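Trainee: Okay, sequence plus prediction incoming.
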Amino acid sequence: MSKKLVLIDGHSILNRAFYGVPDLTNSEGTHTNAMYGFLNIMFKILDEEHADYLTVAFDLSAPTFRHKLFEGYKGTRKSMPEELRQQVPLIKEVLKAMNVTIIEKEGYEADDLLGTLAKSGESIGLDVSLISGDRDMLQLATQKVKIRIPKTKKGVTEVEDYNFKEVFELYGVTPTEFIDIKALMGDASDNIPGAPGIGEKTASAIIQKYKSIENAYANIEQITPNKAKTSLSENYEQVQLSKVLATIDTDAPIDYNIDDATFNNLYTKESYELFKKYNFKSLLKKFDSEIVSTEPEVYKQIKILSELSDIENAFSAMEKAEHIGVFFAYEDNQLFGASFTFASKEKLSLYIPIQGFINEGYLIGKIADLSNMIHNKKNKLIFLNLKEQLDVLKDCEFDMLTDVGLAAYLLNPLKESYLFDELGRDYLKLSLPTKADILGKLGFKEAAFVNEEALSKYACLSSYVIYNAWETIEDELKNSNMLELFETIEMPLLFVLYSMQKEGIMVDKEGLKIYGDKLQIRILELEKEIYELSGTEFNINSPKQLGVVLFETLQMPNGKKTKSGYSTAADVLEKLAGEYPIVGKILEYRQLTKLKSTYADGLSSYIGEDGRIHGKFNQTITATGRISSTEPNLQNIPIRMELGREIRKAFIAKPGCVFIDADYSQIELRILAHMSGDIKLIEAYNSEQDIHRITASQVFHVPLEEVSNTQRSNAKAVNFGIIYGISSFGLSQGLSISRKEANEYIEKYFETYPDIKAFINGLVEDAKEKGYSTTIFDRKRPIPELSSSNFMQRAFGERIAMNSPIQGTAADIIKIAMIKVYEALKDNKLKSKLILQIHDELLVETYEDEVDQVKKILKENMLGAAKLLVSLEIDMNEGKNWFEAH
């Protein structure tokens, strides 16, 4: 059986993968979709081919011999998108790490190199498979050379195969004659001129009959149709040039030894590190366990302390340390061990297991003593994911604790996670095993009993990264002017959020059930009404069935049918709701069924034994700096519809308390006024009148007292829409007016507030120049979309650039307010607690004898959270439940 050589057209497959795989980026914002698609295609081919030899050829940017023959060669081809261009050197780096032979040569295209290698391989008896998305390669097909053309659609790759026989069957010509077809018809993508007016069908017919352009020209009088005869006759020299341009050179002068291309081990330690770097998680399983478990050098610096004297000495040494990286093997409210890394002569990472006399209480006490000992110094105990470990640290001085992950979030808020191995890679240039690599599926408790060595390695590796990454991250925070943001807002807020999580919010379980039953009654009513209006019973929750009813049975307009059926997305239905009553009922039905399943039914599972929900508040999820709520998500509770708002009745104050709710009024518009410096908008706010009515008066040129409710509503939509970079199309959809009218509203708005337009344009230009947007408090939000070659992505980036400084500043202000309110409640020794934050709203569970004090604290600290050119305002209410208080 012949050995096999697999040849890959690098740029062609990379290009095909780029357009076939959705945009992907790694934690550093590097585009990776082309690389990921390329590798998947390569692995698929190699699995099928069982290759002995493998080579990938790439084009170089230097001119080739074809450019010297014809200056316009490939002159009409669009430049490569920047997102693809940046991946070319990266895929080469990956392939080299995988021991894959790469060839490229100035003056020649990859086609010529591949053609030469295919011919050479065939000549020594190899079977050759050439992988390319370019059909020009079909001219190389023989009995021994197979051209394989992948097609990637929605991430799925299919491959078409062509030997000599398949080319002849498809085109009616031999692979060599295929060149002449292209010479006649030309190629717009390569700017090969051919004979004007001769298309593929005519060119194929001519070459099938005459076998070559030379023979066709020799029989020019017999060529039909007359138009083709004239064109070939008048452009024969151009056609001859086109043939030279279209012919792949199979004798390119390249230095290549087939033995060097032996298909060997792709899965090296170096390639594993790169796969991790580029987040190719699904491909990591291809690597052997030996590669995955390669032990870092850090493991040699681990010291396990099991003697009391050693532990005492270690804590004495730590008292003198500037910074200490700390990791707790903490799980299910239990500590199983701890690791410490700090500056010492031996550069050790210490691990203390919980066993025997070294119990949890002893170790926690030692850590608390340590935090008190180094209190008021510059020393810090550095953690990762600190908030989830504060139960262990409750007796410590909190201002001595720092979270390196939270700091890393500020530097790159676009990342999905901030794990120790990611920090090691991003800030220490280390490729480290993951938690799963070290512990497998073991939790800390299991590992402590069955594999303490692995647990000690994981713990020490974590504390090592935490300690060493902190210095780099702290420097980067200083350089980006975000250290103050970290130290005065994010870190203090972490302890506020911890307190809120511990406190939780009481829920009336029976009230929740009654609310769910009320929703169910209305859902059944809507279901019956929808069936009556449609004339048939169907599954309303099935988009496919719903689409058929709306666009076929009821013949509604503008139905967009796809492979899976008609689109019934909310934006499609909202356009129809005004004219068709059934659509409004369907939208209400959807809202109520979601409300019931997610909240009325779903919240019950989160209620603890104390009758309270202890949700999580997250600082590192959103790119703008907003706090997010999970387990459950209380920020998505609907408030626009009356029945949706009623769920707040189930959130109740405990006996002897009321809720006090304080909500910033139009904070983002006030920030816009401040940041833009627009005099009219500032005056409008400082006049303490209805901002939307004032805007309507100025935009529509009517006296303030004559502004209609519709004009005020439209002005409100423009006011808030401007913050989010709303387009005339978006505004027209929201107000159900024409795009022309919407555009006029926006133009009038900018005429009224001219400084706002200049400010917003300036935000976009500034972000394009820097690559990020900035809040008043120096929070930075990277916007890689601004450099995208895709128009829609760039437009999205521009909207982010307009909104992020405003939304991010609003997020910063509410955080400052939360810290001030929390500290004021504590300083005044009040029993009342801050328990909830929803966007611009704070909720305090307030003892009845502290109501006046709490209201004063909320007002003073929320209004004093920032000094703007316009005053901050809040709406404040109280009630026995959240509904009454809002």
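Mentor: Done, it's in. Computed from a prediction, not measured in an experiment: that's the story for all the values here.
Trainee: alpha carbons only for contacts and neighbour counts from here, please
Mentor: OK.
Trainee: just checking, what packs against the longest helix along the chain?
Mentor: The residue-count maximum for a helix in the chain (DSSP state H) belongs to helix 791-827. The contact analysis (3 or more CA pairs under 8 Å, 6 or more residues apart in numbering; DSSP states H and E) places helix 791-827 against helix 491-503, helix 667-676, helix 709-723, helix 754-770, strand 772-774, strand 833-838, helix 851-863.
Trainee: buried stuff in the fourth one?
Mentor: Which is helix 754-770. 754, 755, 756, 757, 759, 760, 763, 764, 765, 767, 768 (16 or more other CA atoms under 10 Å).
Trainee: And here is the other one:
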Amino acid sequence: MSSDKKTLLLVDGSSYLYRAFHAMPDLRVVPGDPSSAATGAIRGMINMMQSLRKEVPADYAACVFDAKGPTFRDALYPEYKANRSPMPDDLRSQIAPIHEVVRLLGWKVLDVPGVEADDVIGTLAVTAANQGIEVIVSSGDKDLSQLVNEHITIIDTMNGKKRDVAGVTAEFGVPPALMVDYQTLVGDAVDNVPGVEKVGPKTAAKWLQEYGSLDALVARAGDIKGVAGENLRKALEWLPKGRELLTIKTDCELDGYVDGLPAMDSIAIGDQQMEALTAFYEQYGFKGLVRALGGNAAQAQPAVPAAAKPKRATQAAGPSLFDEPEEAPPAAAAPEQATSTLAYDTIFTWQAFDHWLAKIEAAELVALDTETTSLDEMLAEIVGISFSVTPGAAAYIPLTHDYPGAPEQLPQGEVLARLKPWLENPAKPKLGQHVKYDRHVFANHGIEVQGYAHDTMLQSYVLEVHKPHGLASLAERHLGRSGINYEDLCGKGANQIRFNQVDVAKAAEYSSEDSDQTLDVHRVLWPQIEANDKLRFIYDLEMQSSETLYRIERNGVLIDAPMLAKQSGELGARILQLEAEAYEIAGQPFNLGSPKQLGEIFFDKLGMPVVKKTATGARSTDEEVLEKLAEDYPLPAKLLEHRSLSKLKGTYTDKLAQLADPKTGRVHTHYAQAVAVTGRLSSNDPNLQNIPVKTAEGRRVREAFVAPAGSVIASADYSQIELRIMAHISGDEALLRAFKEGLDVHRATAAEVFGVSVEQVSSEQRRYAKVINFGLIYGMSSFGLARNLGIETKAAAAYIDKYFQRYPGVKQYMDETKQSAKSKGYVETVFGRRLYLPEINSPNGPRRSGAERAAINAPMQGTAADLIKLSMVKVQQVLDAEKRGTKMIMQVHDELVFEVPEAEVAWVKTEIPRLMAGVADLKVPLLAEIGVGENWEKAH
């Protein structure tokens, strides 16, 4: 695009608003209130329009919507669009405000009665292009491809697709000039415009490539062989009308404009109307957008969350296509402060150090932050430290910045030695953002920090689990403050520098800002937690868990590297053998990882049935398809085994020894607390929770987790924990009785469902009952149950009905929980952890159903997560109090793993199950079981 040319940007508003509606959560003016006005599409539209304006600079711009009422196509063909579902009421109610806010954002809005949006776009695009203006159309609608030429380009910002002349030709097999002919042959199912029966994209493209145009093809219709030719000849009378319906008009008379067209000056891109936008955002409850518009220059940045500080600041991801929606829990007002006059000090002298040491010694609470050399907390060394004790004031101590011209800094060792008494004093309350990381960093320098009273990441996790928990997001969301981006300091990718190479002045501002914002965020979030006893309990549990997890991570687990090397060799040999066997079955060598080659061999050469297709119409060979085909064919079974073993080798047997500390032979995983919305932990570097224990090879990997000489491994976990929680929550008498009497609950369920005595239950009936018990916890449908059991759907539905007849309390719990979730917008665990369900009132059926299933299951998963954390904390407290040599070395799902000196084995076998069973008083007894062995696998 030449720089002297003007650009017109046209937005397919109708395409945008549907995308916004379906992609965003079910937001409301009053969060969680289904009777309140819907706002999700409005918010999504705002984000999309703001993003597009930043990404595509333009001189002129218009957003074009379909107007109400019929068009010429309806008169030409009454069945036009007859199959379209009516617009959902929640979307219809957002149309007028969407038009309004798009105008306020500086866009010309067009909705021309009697003319479809595509035709308005076509007319404007062609007219502008004829005047030498470059035209960009933003839409996901492939129909607009017929407009493309050297001056008109279609972009789809949702998937990064660009449809210029080459792009259209590559995608459809014909150039833009033949797109109308192509569409006429294929038809348009969405608009109910028939094409030629059984003629798809490949045939249409092939014919047009061969004959040059639809007219030429029609003239030679008698030459076309087979069924396709017969269908073409049947459609000859229809094709002219089909082409007329599908052709975008480029010469519409747009009433109200000079010569039927708007003057370009009338659609020049405009400024945002700030005052009116503020009022609009306030009306629809968009608090974050209001804050982004108001305040100082830093606050007036576009409402796009800044990148999180790369200090393993564990976050839950927000919606992938849009900025985060407004917060569900009501936020307290930000404290009054003069953030526009920040007072940040950089400490270069002992006099300044002593001044700030006196400040932190006297302060009631100190926000503390470290800057380091690494994201790996076990290796990271301190580059600098910052503190904040009052809003708007902070200080940074640079210690090891090392670049040409770097100022002289206080010696790291002496600074840390003088800070150590305060850092290790439990009576001096401290605050941080992801304090577990900072604890490791200080420990790397021989300092065991005590007195961490608060963690803003965990405060956010407890209050708003479904939101991002990084400091940048928290400051933006709760303070309306934007901060310095880490990548602005250090760069990206291969060119990224280490923090010790960052200019001290910039580093001081960045780190001081982090401590200052952490203190401010705490002052907003903590009062909300403190005012709610349940949330206070969960927050205290998370803080105690953070302390215990720090200990677990620090301990690490010993790895038998030679055993892993032996397993890798054996797996490698088996993988090669599987490849050879696959080649033999296929009758040729092929790439086992190529979906295209797999499709050709499976379906073309070996004649296997097509199970399903991908979104693009290709024949799928994904895991689900392989599992289905493996029931009847040997090749898919070989491929499944090959994939499983390759993953096991690459992820575990090859990598675990590499991740071990070379001095100790121990692996130190990282447990992320603030990720799973249910409260469960996630493990990474390495991920200890995904070792595939259902296969013999996977279980062998656990054999490499060992104890040093003189010690053994012990593994303790809860028995049937989620079923026990279901019994407690639902209060179902039959389920409670089964657990109280110590019955085999699956056998008891089988007796109830199949109408036999417990003694008469067969192993097959017990297996069915086990699937039903666990399936219903996860909201499994009769279809899902049928698939799991390999039976008819009707039979599965009958089992579910019988189950609910025998356990009416479970059915009542499920119904009441769904209704409660719909009214509140969240569910709770037994202990009060809130689990938000943004889609529970969504007009999108599949999303709503998914949220309803989560509403039933989340309290059980979340309560199980709470229980294992309570156990982890309690056991560690007792180990410390009794000065035991036993170390907790892993937490995996509902399991705690220990390294136990042989002299303490008897104590561990007795006391740890007792401690775990006693952490909560439920309506059914908790049962913890423990095993001991020379390695993790043998401890099961």
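Mentor: Structure's in. What do you need? Treat the numbers as computed from the prediction; the structure is a model and nothing was measured.
Trainee: What's the match for residue 824 of the first structure in the second structure?
Mentor: Counting by TM-score structural alignment, residue 824 of the first structure corresponds to residue 878 in the second structure.
Trainee: and the gap between that match and residue 556 of the second structure?
Mentor: Distance from residue 878 of the second structure to residue 556 of the second structure, counting by CA to CA, to the nearest Å: 20 Å.
Trainee: and if you look at residue 803 of the second structure?
Mentor: 45 Å.
Trainee: Was I right to think residue 548 of the second structure contacts residue 875?
Mentor: No: judged on CA atoms under 8 Å, residue 548 of the second structure makes no contact with residue 875 at a distance of 9.6 Å.
Trainee: How about residue 67 of the first structure, nearest residue that isn't a chain neighbour?
Mentor: Distance criterion CA to CA, 6 or more residues apart in numbering; nearest residue to residue 67 of the first structure, sequence neighbours excluded, is residue 73 at 5.5 Å.
Trainee: can you count the residues close to the residue nearest to residue 182 of the second structure when sequence neighbours are not counted?
Mentor: For residue 182 of the second structure, ignoring the flanking residues on the chain, the nearest one in space by CA to CA, 6+ apart is residue 204 at 5.9 Å. Number of residues near residue 204 of the second structure (other CA atoms under 10 Å) recorded here: 22.
Trainee: What of residue 123 of the first structure?
Mentor: 11.
Trainee: show me the contacts for the residue positioned nearest the centre of the first structure.
Mentor: For the first structure, residue 414 is the residue whose C-alpha lies nearest the centre (CA atoms, centre = their mean; 6.6 Å). By CA atoms under 8 Å, 6 or more residues apart in numbering, the contact set of residue 414 of the first structure is 27, 29, 622, 623, 781, 782.
Trainee: Is the fourth one in contact with residue 413, as I believe?
Mentor: Yes: shown here, residue 623 of the first structure and residue 413 form a contact pair, counting by CA under 8 Å, at 4.9 Å.
Trainee: what touches both of these two?
Mentor: residue 781.
Trainee: can the contacts of residue 414 of the first structure go into JSON lines with extra columns for distance to residue 309 of the first structure and neighbour count?
Mentor: Formatted as JSON lines, those follow (distance: CA to CA, whole Å; neighbours: other CA atoms under 10 Å):
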{"residue": "27", "distance to residue 309 of the first structure": "43", "neighbour count": "18"}
{"residue": "29", "distance to residue 309 of the first structure": "48", "neighbour count": "16"}
{"residue": "622", "distance to residue 309 of the first structure": "46", "neighbour count": "16"}
{"residue": "623", "distance to residue 309 of the first structure": "47", "neighbour count": "22"}
{"residue": "781", "distance to residue 309 of the first structure": "49", "neighbour count": "25"}
{"residue": "782", "distance to residue 309 of the first structure": "50", "neighbour count": "23"}
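Trainee: which two from these end up farthest apart in space?
Mentor: 29 and 622 (15.5 Å; CA to CA).
Trainee: Would you map the strands across the stretch 401-550 of the first structure?
Mentor: Counting by DSSP state E, counting those that start in this stretch, the stretch 401-550 of the first structure has strands at residues 401-403, 505-506.
Trainee: Would you confirm that residue 101 of the first structure contacts residue 92?
Mentor: No: in this structure residue 101 of the first structure lies outside contact range of residue 92 using CA under 8 Å: 9.8 Å.
Trainee: tell me the contacts of residue 515 of the first structure?
Mentor: Residue 515 of the first structure touches 600, 646, 647, counting by CA under 8 Å, 6+ apart.
Trainee: Test my guess that the second one contacts residue 883.
Mentor: This points to residue 646 of the first structure. Yes: contact status for residue 646 of the first structure versus residue 883: in contact at 6.5 Å, counting by CA under 8 Å.
Trainee: Pull up the overlap in contacts between those two.
Mentor: With the criterion set as CA under 8 Å, 6+ apart, the contacts of residue 646 of the first structure and residue 883 do not overlap.
Trainee: What are the boundaries of the helices in the stretch 301-450 of the second structure?
Mentor: 350-362, 412-423, 435-444 (DSSP state H, counting those that start in this stretch).
Trainee: between those, which one is nearest to residue 586 of the second structure?
Mentor: Closest among the helices of the stretch 301-450 of the second structure, using CA to CA: helix 435-444, at 51.5 Å.
Trainee: Which other helices and strands does that closest one contact?
Mentor: Checked by 3+ CA pairs under 8 Å, 6+ apart, helix 435-444 of the second structure has strand 366-372, helix 533-555 packed alongside it.
Trainee: between it and helix 533-555, how many degrees?
Mentor: With axes from the mean of the first three to the mean of the last three CA atoms, to 10 degrees applied, the angle from helix 435-444 of the second structure to helix 533-555 works out at 30 degrees.
Trainee: and helix 435-444 of the second structure, how far from the chain's centre?
Mentor: 27 Å (CA atoms, centre = their mean, to the nearest Å).
Trainee: now swap in stretch 744-752 of the first structure and tell me
Mentor: Centre to centre, stretch against its chain (CA atoms, centre = their mean), the figure for stretch 744-752 of the first structure is 34 Å.
Trainee: One more: stretch 175-195 of the second structure?
Mentor: The answer for stretch 175-195 of the second structure is 36 Å, by CA atoms, centre = their mean.
Trainee: circling back to that earlier point, looking at the contacts of residue 414 of the first structure, which are in strands?
Mentor: Members of the contacts of residue 414 of the first structure lying in strands (criterion: DSSP state E): 781, 782.
Trainee: out of the contacts of residue 414 of the first structure, which one sits closest to residue 348 of the first structure?
Mentor: residue 27 (29.5 Å).
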